[in-house]
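Student: Build me a model from this:
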Amino acid sequence: MSATDQVSKEAMAPVGGESGGLPSPDMMEAAEIVLPCRDFDASLEFYRHTLGFKIETIYPADSPSTAIVFGHGVRLRLERGSDSAAVTLRLTSADPAFKAPIDLVAPNGARIIIAPKGMGYTLPPIDQSFVFQPIGETPDWGAGRAGMLYRDLIPNRQGGRFIASHIKIPVGGPVPDYVHFHKVRFQMIYCKAGWVRLAYEDQGEPFIMKAGDCVLQPPEIRHRVLECSDGLEVVEIGCPAEHPTMVDHTMTLPTDRFDPERDFNGQLFVWHEADKADWHPWRFDGFVYRDLGIEAATHGLARVRVAKARGATGPVMETASHKGEFLFFFALSGHGSLVVEGEGRFDLSPGDSTVIPADTGFSIDSAADGLEVLEIGLPAEA
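Tutor: Below is the predicted model of the structure:
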């Protein structure tokens, strides 16, 4: 064995952790050159608009920190962070026997990461806690994907299992979006104010979602935001909190195919129109609710309702609780009070939100001008 061969073998040894065996080269699917970026947003704009790269994947949506772009025969993985002295090459393997990432150093000093191909997201364990997130006088809005402004409604993410975002676009017109999809367990969007024109895979011509309407986005359905009104506001709930957004550069929306009953990974697409809904008595006296059709479309994974008070309800004497993994409320309009066992009483105003843990008693009442709340629960039967 030559000295050069010896150096190469030593340099390619796995670094840290359990090394296991290298996957077969025939099972390698993709390679990415990893480029840390001190200014992630400026770097992404440079590679896209100055150099002509296209986005393949970007996440998380509310504050992107990783983007995979491709073009000119190469794929780059832009990661928010400090500059790196050495080049990193990241590869993924479809070998089913390959379970844990391997970290290598090449003879030229480049870092090589080989990672198993995953389902696109990791579902963290259930980690429930009480959250009350008031909108306050100066809401904290941050820049997110496609020029949208995001407000975090669950800062602790319930251990990474759920994310809820209040999203707005102050100035309407065409939205700089692209055909994309999400690798996600559950995702829905409720329109709080204004309107937005959307297109979805196999769901016909683009349509306008108005205030009070809702869409369920089944996992991996292709879609695109086309335009919106001034002052658009939506509430988006996703599980898990971190999931990839993938760009589809080959599909054009709307598609020629119309299949409203198409199954997308066990779920159906839903466009709920508020002005067509029926109302029923809710869990608290003086309230009625409309069901948004998501329980049936997800086969019981989630239930989504909008409840409203018919005038003032006064203090509620009885409490409710749940046995599920997630119960979330967002105040849409009006004013009222939330009382949570062991936590106290909270005033509810439009834009406030809360997460109620399982087996925790709570009640909601309404002030004179009537309260309206969005309710999301997983699973539905809980």
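Student: From now on I want contacts and neighbour counts done on CA atoms only, so please keep to that.
Tutor: Will do.
Student: which one's the longest strand in this protein?
Tutor: Taking DSSP state E as the criterion, the chain has its longest strand at strand 28-37.
Student: And the next helix or strand after that strand, what's buried?
Tutor: Using DSSP states H and E, the helix or strand that follows strand 28-37 in sequence is helix 40-45. Residues of helix 40-45 classed as buried by neighbour count (16 or more other CA atoms under 10 Å): 40-41, 43-44.
Student: OK, contacts around the residue nearest the centre of the chain?
Tutor: The centre of the chain sits closest to Gly238, judged by CA atoms, centre = their mean, with a distance of 4.2 Å. Going by CA atoms under 8 Å, 6 or more residues apart in numbering, Gly238 touches 162-164, 184-188.
Student: what sits against the nearest residue to Asp230 once chain neighbours are set aside?
Tutor: Residue nearest to Asp230 in three dimensions, not counting chain neighbours: Gly172, with 4.0 Å by CA to CA, 6 or more residues apart in numbering. When contacts are counted by CA under 8 Å, 6+ apart, Gly172 touches 227-232.
Student: okay, the residues you listed in a markdown table with neighbour count and secondary structure next?
Tutor: As requested, those are exported to a markdown table (neighbours: other CA atoms under 10 Å; DSSP: H, G, I helix; E, B strand; the rest coil):
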| residue | neighbour count | secondary structure |
| --- | --- | --- |
| Glu227 | 17 | strand |
| Cys228 | 23 | strand |
| Ser229 | 18 | coil |
| Asp230 | 16 | coil |
| Gly231 | 15 | coil |
| Leu232 | 21 | strand |
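Student: Need the max-distance pair from the residues you listed.
Tutor: Between any two of those, the greatest separation by CA to CA is 12.0 Å, found for Glu227 and Gly231.
Student: Now show me the structure for the sequence below, then we'll compare the two:
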Amino acid sequence: MTKTSEPSRTQAEFRLPTQEIRNDIPFYTKVLGMQMDMIYPADDPRVAVFSGHGLRLRIEKDAPEGPGALRILTDDPESFADGQRVLVAPNGTRIEIEERNPPLVMPETVHSFVVRRLKDQAPWIIGRAGMHYRDLVPDRLGGSIIASHIRIPDGGPVPDMVHFHKVGFQLIFCIHGWVDVVYEDQGEKMRLNAGDCFIQPPEIRHRVLEASDNVQVIEIGVPAEHVTEIDHDMQLPTPHFRPEREWQGQRFVYNQAKDAEWVPFRLPGYICRDTTIAENTKGVAGVQVVRKGQGDTEWASHDTDIHFTFVMDGAVTLEGEGREPYRLEQGDAFVIPPGMCTRLSAPSDDIELLEVTLPGTFNTTLG
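Tutor: Down below sits the predicted model:
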């Protein structure tokens, strides 16, 4: 008879110090709801091992490490450990009880007039998946928005994983090159070329696959600080194609420049193409691409909460009440707070602007 051995397993455990294991046993088992898997020696225990909540702990008498801190994430903190949110174990370990999926907090916008110029040489920071990030709104309006100019210098496959973002709104607008991305329930991979954009509804799974040399995109995220999570289980593309699906009230948008219809813009002297983002986010945000039109430009103000503009091509002069004018060029960005009177004057023939507003429906006052 052949003896079959169990498959080998690998376990990891975290070691914590203690002075008296007998005091730790009731805390880790009864208060934290873990199970004790091991204890030795029997006559004078020096080591006890506990498991639970996805963790294995080794409590060892006189271990050299500090007691540290342990965070436990649960769907219902009020029913865990009698509703206590911070505890200290007998061995000195600090226990913090947190919500596993806390609600998204949207900070109140701290309005300011912002001008960010490419020639100011703001540093490029290497971020996730080797991408280079340049911050376009340094003060982030009190944490309400992050606007990034992102580039991938060397083309080819991107070392990305299936992931999602816990956001209120997120835009990806390609300004140079191309990038291939695949999205949950949206079919096969899609290529984003210069002038095209995606909106990524909250928590839609996706993966960046491949990019051209020096691809560049503008990414807008609300709020500024948001969590990116890796999904280790989902395989993309998914077997279903569901273009009408909504994520927290928003639909995925793949808007292509080649299908553009140009119409008069809200500001005289300009034309625009709509990206359908206001419609598909139910007014959460609006995104327009703006070019020079006919007629004179005028002074105007708006009443939307966040008004961000990026100069994709050409040049234009930004005039603001009580301020010196700025001659803005390709790569520059600006934010106009609500109620401030400004004018976009002397646009070059090749001017092209990306305007992002939150909310997407608002009033413009001329004059």
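Student: Just give the TM-score of the two.
Tutor: The TM-score (TM-score structural alignment, normalised by the length of the second structure) is 0.78; 314 aligned residues with a CA RMSD of 2.9 Å.
Student: ok, back up a step: any figure for the gap between the aligned partner of the residue nearest to the centre of the first structure in the second structure and Leu16 of the second structure?
Tutor: Aligning on TM-score structural alignment places Gly238 of the first structure opposite Gly221 in the second structure. Distance, Gly221 of the second structure to Leu16 of the second structure, using CA to CA, to the nearest Å: 39 Å.
Student: cool, and Ile175 of the second structure?
Tutor: In terms of CA to CA, Ile175 of the second structure sits 51 Å off from Leu16 of the second structure.
Student: centre of the chain versus whichever strand or helix holds the residue nearest to the centre of the first structure, how much separation?
Tutor: Applying DSSP H and E as the criterion places Gly238 of the first structure in strand 232-239. Mean-position distance between strand 232-239 of the first structure and its chain equals 8 Å (CA atoms, centre = their mean, to the nearest Å).
Student: What residue, apart from its backbone neighbours, is nearest whichever residue in the first structure pairs up with Cys174 of the second structure spatially?
Tutor: Taking TM-score structural alignment, Cys174 of the second structure has Cys191 as its aligned residue in the first structure. Nearest residue to Cys191 of the first structure in three dimensions, chain neighbours excluded: Val234, at 4.4 Å (CA to CA, 6+ apart).
Student: what's near enough to touch the one you found?
Tutor: 166-168, 189-193.
Student: got these as TSV, with distance to Arg145 of the first structure and secondary structure columns?
Tutor: Converted to TSV, the contacts of Val234 of the first structure look like this (distance: CA to CA, whole Å; DSSP: H, G, I helix; E, B strand; the rest coil):
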residue	distance to Arg145 of the first structure	secondary structure
His166	13	strand
Ile167	10	strand
Lys168	12	strand
Ile189	15	strand
Tyr190	18	strand
Cys191	18	strand
Lys192	19	strand
Ala193	19	strand
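Student: between those, which is nearest Ala97 of the first structure?
Tutor: Ile189 (37.8 Å).
Student: secondary structure element for Val7 of the first structure?
Tutor: helix 3-11.
Student: before we move on, back to that, specify the local secondary structure of the closest residue to the match of Gly238 of the first structure other than its chain neighbours.
Tutor: Using CA to CA, 6+ apart and skipping the chain neighbours, the partner closest in space to Gly221 of the second structure is Gln170 (4.6 Å). Secondary structure for Gln170 of the second structure, judged by DSSP: H, G, I helix; E, B strand; the rest coil, is strand.
Student: Go ahead and confirm Gln170 of the second structure touches Cys197.
Tutor: No - here Gln170 of the second structure does not reach Cys197: they are 10.7 Å apart, not a contact under CA atoms under 8 Å.
Student: So which of the two has more stuff around it?
Tutor: Cys197 (25 against 21; other CA atoms under 10 Å).
Student: Quick check: end-to-end length of stretch 188-204 of the first structure?
Tutor: Start-to-end, stretch 188-204 of the first structure (CA to CA) is 19 Å.
Student: before we move on, what about stretch 230-240 of the second structure?
Tutor: First-to-last residue span, stretch 230-240 of the second structure, CA to CA: 21 Å.
Student: so where in the first structure does that stretch end up aligned?
Tutor: The aligned range for stretch 230-240 of the second structure is 247-257, by TM-score structural alignment.
Student: Give the buried residues for that stretch.
Tutor: So stretch 247-257 of the first structure, judged by 16+ other CA under 10 Å, has buried residues 247-248, 253-254.
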